[in-house]
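I'd like to go over a predicted model; first the sequence, then the structure.
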Amino acid sequence: MAQDINRLKVVLAEKKRTNKWLSEQVGKDPATVSKWCTNTMQPNLETLVAIAKALDVDVKDLLWSIKNE
């Protein structure tokens, strides 16, 4: 079973932003952003930093903690 790694969908909702908006901010296809939001695919580290900057959050806010697993 696939594990949710990123919290992108949650953070986008908290910031009241859309997948389309994010795709424009980071220069990626909307379908790619959709895959990130469903945890089907993960952004690379450079892209994760760009996403954090666009959403004005810390990179760690975009990831689920594994500390309590």
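Perfect, thanks for sending it.

from here on, contacts and neighbour counts on C-alpha atoms
OK.

so Asn68 belongs to a strand, correct?
No - judged by DSSP: H, G, I helix; E, B strand; the rest coil, Asn68 forms no part of a strand; its state is coil.

what about versus this one:
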Amino acid sequence: MEKQIYNRIKAFLALKHKTNKQLAEHLSVSQQTVSKWCTNYSQPSIPELYNIASFLQISVCELLEPTTFNQSDNF
């Protein structure tokens, strides 16, 4: 069973040349927390998603855009 990818924080951090540490400092959370979000081990709250999106200068929708699709998905 594949692990579901819920967010794209890690991808956008790399794209924007930002680090987990910078995001953690901006949000006043630990680097471990950001690491868990980046690996989809846990998920940020909705307010945190908005703060992450603001930090990365992207929309929340871009963070949550699906990266894989099942054949049963109707898009």
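Good, I have the coordinates. Remember, it's a predicted structure, so these values are computed and weren't measured experimentally.

list the buried residues for whichever helix in structure 2 runs longest?
Scanning structure 2 for the helix with the most residues, using DSSP state H, yields helix 46-56. For helix 46-56 of structure 2, burial by neighbour count (16 or more other C-alpha atoms under 10 Å) applies to 49-53, 55-56.

can you check stretch 36-46 of structure 1 too?
36-37, 39, 42-43.

narrow these to those in helices?
Going by DSSP H, the helices hold 36-37 from these.

ok, residues contacting stretch 47-54 of structure 2?
23, 27, 59-60, 63 (C-alpha atoms under 8 Å, 6 or more residues apart in numbering).

starting at the chain centroid, how far to that stretch?
Mean C-alpha position of stretch 47-54 of structure 2 versus that of the full chain (C-alpha atoms, centre = their mean, to the nearest Å) differs by 9 Å.

check the fit of that stretch onto structure 1 and give the mean distance.
Stretch 47-54 of structure 2, aligned to structure 1 and superposed, deviates on average by 0.4 Å (mean C-alpha distance after the TM-score superposition for structure 1).
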